[in-house]
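# just need the structure, nothing else, for what follows:
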Amino acid sequence: MSVEALNAFISKHGLRDGDALPPERQLAEMLGLSRRELRAALSTLEASGRVWRGVGRGTYLGSRPIRFTPTVAGLGARTSPADIAEMRLAIEPAFAALAAIKASPEDLAELENCARKNATARDDEEWQKWDHRFHLLIAQATRNPAIIALMEAINGVRARPTLREKTVDDRNRQRFAAEHKAIVDCMLERDADAAYARMRDHLANVAARLHTRYASTEVDE
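Next up is the predicted model:
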């Protein structure tokens, strides 16, 4: 119902791509929703590309404009999906550990929902949408603007057609979805060490699969 209420608000006020939504607190009051319900609705719209949110910028309709898309200099020029996965393995476990300590109950609820969406993804496109969202939510749960900006940049690079980490088949998607759930379970227990280990294991599996794939073939996406 919260997504429907938000869509109705957008339609009623004639908002278009590029228009800003009111601040969360004000919008929640206008819609008669809790902040948690509103954030869940915004997350759904963000995952489908209907809105974009920037740290310190607010929430806007449409996809993120190129001028606001975070980038990391050098990524993409001579980079493969396996290189990106290896980089993520070096840094994201620490993000998960910090998030396990700092995540709010609302953050954890969103992560649980996102992990469920991963588990029910029907194809690679749907998987990628919720996978990117999952890892960004963990960065956001750290409450660290630098980490959030870095994860946004990494997701921006991963979304490029030449660098998409295709999950290939349902078996791999289910395997990775189970690993996502294991990470969330550790965060629910506020176990930073276990969250670190589970994220490390997950990204090691991603990196291993991509290294195997790109060792014998050129990037073809």
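# could you use CA atoms for every contact and neighbour count after this?
OK.
# am I right that Arg88 is in contact with Leu203?
Yes. Assessed by Cα atoms under 8 Å, Arg88 is found in contact with Leu203 at 7.1 Å.
# these two - which one has more neighbours?
Per other Cα atoms under 10 Å, whichever of Arg88 and Leu203 has more neighbours is Leu203, with 22 against 19.
# now do the contacts for that one.
By Cα atoms under 8 Å, 6 or more residues apart in numbering, the contact set of Leu203 is 85-86, 88-89.
# distance to Glu4 and secondary structure for these - can I get that in a markdown table?
A markdown table is the format used below for those (distance: Cα to Cα, whole Å; DSSP: H, G, I helix; E, B strand; the rest coil):
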| residue | distance to Glu4 | secondary structure |
| --- | --- | --- |
| Ala85 | 36 | helix |
| Glu86 | 40 | helix |
| Arg88 | 36 | helix |
| Leu89 | 38 | helix |
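# from the residues you listed, pick the one nearest Ala159.
Distance to Ala159 across the contacts of Leu203 (Cα to Cα) is lowest for Ala85, with 13.1 Å.
# what's around that closest one, how many residues?
21.
# give me the number of residues near the closest residue to Ala119 other than its chain neighbours?
With Cα to Cα, 6 or more residues apart in numbering as the criterion, Ala119 has its nearest non-adjacent residue at 5.1 Å, and that residue is Ala177. Counted by other Cα under 10 Å, the residues lying close to Ala177 total 23.
# Ala177 in helix, strand or coil?
What DSSP: H, G, I helix; E, B strand; the rest coil gives for Ala177 is helix.
# apart from its chain neighbours, what residue comes closest to Arg35?
In space, Arg35 is closest to Ala28, 5.9 Å off (Cα to Cα, 6+ apart).
# now do the residue nearest the centre of the chain against Ala97, distance only.
Closest residue to the average C-alpha location of the chain: Arg133 at 1.9 Å, with Cα atoms, centre = their mean. According to Cα to Cα, to the nearest Å, Arg133 stands 18 Å off from Ala97.
# cool, and Leu15?
Counting by Cα to Cα - Leu15 and Ala97 are separated by 39 Å.
# out of those two, which sits in the busier spot?
Ala97 (25 against 15).
# got the contact list for the nearest residue to the more buried one once chain neighbours are set aside?
Leaving aside its sequence neighbours, Ala97 sits nearest to Ala192 (Cα to Cα, 6+ apart; 4.2 Å). Residues in contact with Ala192, defined by Cα under 8 Å, 6+ apart, are 96-101, 186.
# want to put them side by side, so please do this one too:
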Amino acid sequence: MEKSALDRLLDYLAQHNLKDGDALPPERSLAEALGMSRRDLRAALASMEAAGRVWRGVGRGTYLGARPLKFSASLRSLRAGSSPADIAEMRLVLEPAFVELATLKASPDDLAELEKCARRNATAKDDDEWQQWDHRFHLLIAQATRNPAIIALMDVVNGMRMKPNAREKTADQDTRRHFAMQHQDVVKAMLERDGATAAARMRDHLLNVQWRIPSQRERGDDAVR
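Presented below is the predicted three-dimensional model:
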């Protein structure tokens, strides 16, 4: 049986004794070394990134392991003291505008990755798997803007959401399914290059996120996403 692109990439890393903190070769060189297309390589790297096994820095390249704090965006100080409600409110202000811009600038490959990510959201079996694909979904939208400042800001927002006392939970399958459908609605509008509708669908989604947070706090549970 032919190995998947991800398995071939993992074999390459093991054969070259690459470890956390090491830089991967440039995408073109790595794809040639692995004998695969750059699209297949990007999909394998995306899977590793979603699992927190690689990180990418704008203008820096791709590295194994989790993103070191020294390479985090300077806005990381915003994380201190931010509650789930604070984060949800900030996202409601920012992300509809991000997705409207991304709709105009996204490449066909960007849209294909977003479709894939939305499908993975829909099949997530637990909160940890949901979080991986949800964070990637929102980061992919930022990356599709081709704006380094927006990408860095979204990276910070995702980091804020991962704080133990601020991490949002998708506690049940019905919640995950509902939000996955909203993600798919966003992607559908993006595929139609309808930025206004994509922004409206993102706003609906984030209002739904925001609406759930206070009620969850009243029960003394973690915030639901």
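# show me what the residue nearest to Ala97 of the first structure aligns to in the second structure.
In the second structure, the residue matched to Ala192 of the first structure (TM-score structural alignment) is Gly195.
# what do you get for Glu46 of the first structure?
Correspondence of Glu46 of the first structure to the second structure, assessed by TM-score structural alignment: Glu49.
# was I right to think its match contacts Thr62?
No. Applying Cα under 8 Å as the test, Glu49 of the second structure and Thr62 come out as separate, 9.7 Å apart.
# next, count neighbours for Ala198 of the second structure.
Neighbours of Ala198 of the second structure (other Cα under 10 Å): 28.
# give the contact list for it.
96, 99-100, 103, 185-190.
# Val93 of the second structure: how many residues sit nearby?
With other Cα under 10 Å as criterion, Val93 of the second structure counts 12.
# likewise for Leu31 of the first structure?
Count around Leu31 of the first structure with other Cα under 10 Å applied: 14.
# mind putting the contacts of Ala198 of the second structure in TSV, distance to Arg76 of the second structure and secondary structure included?
Formatted as TSV, these follow (distance: Cα to Cα, whole Å; three-state DSSP):
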residue	distance to Arg76 of the second structure	secondary structure
Pro96	22	helix
Val99	22	helix
Glu100	25	helix
Thr103	27	helix
Asp185	31	helix
Val186	27	helix
Val187	28	helix
Lys188	32	helix
Ala189	31	helix
Met190	29	helix
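# farthest-separated two in those residues?
Among the contacts of Ala198 of the second structure, Pro96 and Lys188 lie farthest apart (Cα to Cα), at 14.7 Å.
# how much does the helix ranked longest in the second structure stray from the first structure?
Scanning the second structure for the longest helix, with DSSP state H as the assignment, gives helix 195-218. Its matched residues in the first structure lie on average 1.0 Å from helix 195-218 of the second structure after superposition (mean Cα distance after the TM-score superposition for the first structure).
# what about that helix, distance to the chain center?
Relative to the mean C-alpha coordinate of its chain, helix 195-218 of the second structure is positioned 17 Å out (Cα atoms, centre = their mean, to the nearest Å).
# and if you look at stretch 30-48 of the second structure?
18 Å.
# outside of that stretch, which residues touch it?
So stretch 30-48 of the second structure is contacted by 5-6, 8-9, 12, 24, 27-28, 54, 109, 113 (Cα under 8 Å, 6+ apart).
# from those residues, which land in helices?
Those of those lying in helices (DSSP H): 5-6, 8-9, 12, 27-28, 109, 113.
# out of these, which is nearest to Lys169 of the second structure?
Distances from Lys169 of the second structure to those, taken by Cα to Cα, are shortest for Glu113, at 23.9 Å.
# for the closest one, give its distance to Leu139 of the second structure.
From Glu113 of the second structure over to Leu139 of the second structure (counting by Cα to Cα), the distance is 11 Å.
# cool, Ser37 of the second structure as well?
23 Å.
# comparing those two, which residue is more hemmed in?
When Ser37 of the second structure and Leu139 are compared for neighbours, Leu139 comes out ahead with 20 against 14, by other Cα under 10 Å.
# show me what the more buried one aligns to in the first structure.
By TM-score structural alignment, Leu139 of the second structure lines up with Leu136.
# nearest spatial neighbour of its match, skipping sequence neighbours?
Met151 (6.0 Å).
# how many neighbours does that neighbour have?
Neighbours around Met151 of the first structure, by other Cα under 10 Å: 24.
# quick one, what contacts Glu46 of the first structure?
52-53.
# state the helix or strand in which it lies.
Under the criterion of DSSP states H and E, Glu46 of the first structure resides in helix 35-47.
# mean per-residue distance, that helix versus the second structure.
Looks like 0.7 Å for helix 35-47 of the first structure (mean Cα distance after the TM-score superposition for the first structure).
# can you list the buried residues in that helix?
Across helix 35-47 of the first structure, burial judged by 16 or more other Cα atoms under 10 Å covers 35, 37-47.
# between these, which is closest to Thr167 of the first structure?
Looking across the buried residues of helix 35-47 of the first structure and measuring by Cα to Cα, the closest to Thr167 of the first structure is Ala47, at 17.8 Å.
# neighbours of Pro84 of the second structure, how many?
Neighbours of Pro84 of the second structure (other Cα under 10 Å): 25.
# ok, Arg164 of the first structure next?
Count around Arg164 of the first structure with other Cα under 10 Å applied: 18.
# now swap in Glu126 of the first structure and tell me
For Glu126 of the first structure, using other Cα under 10 Å, the count is 15.
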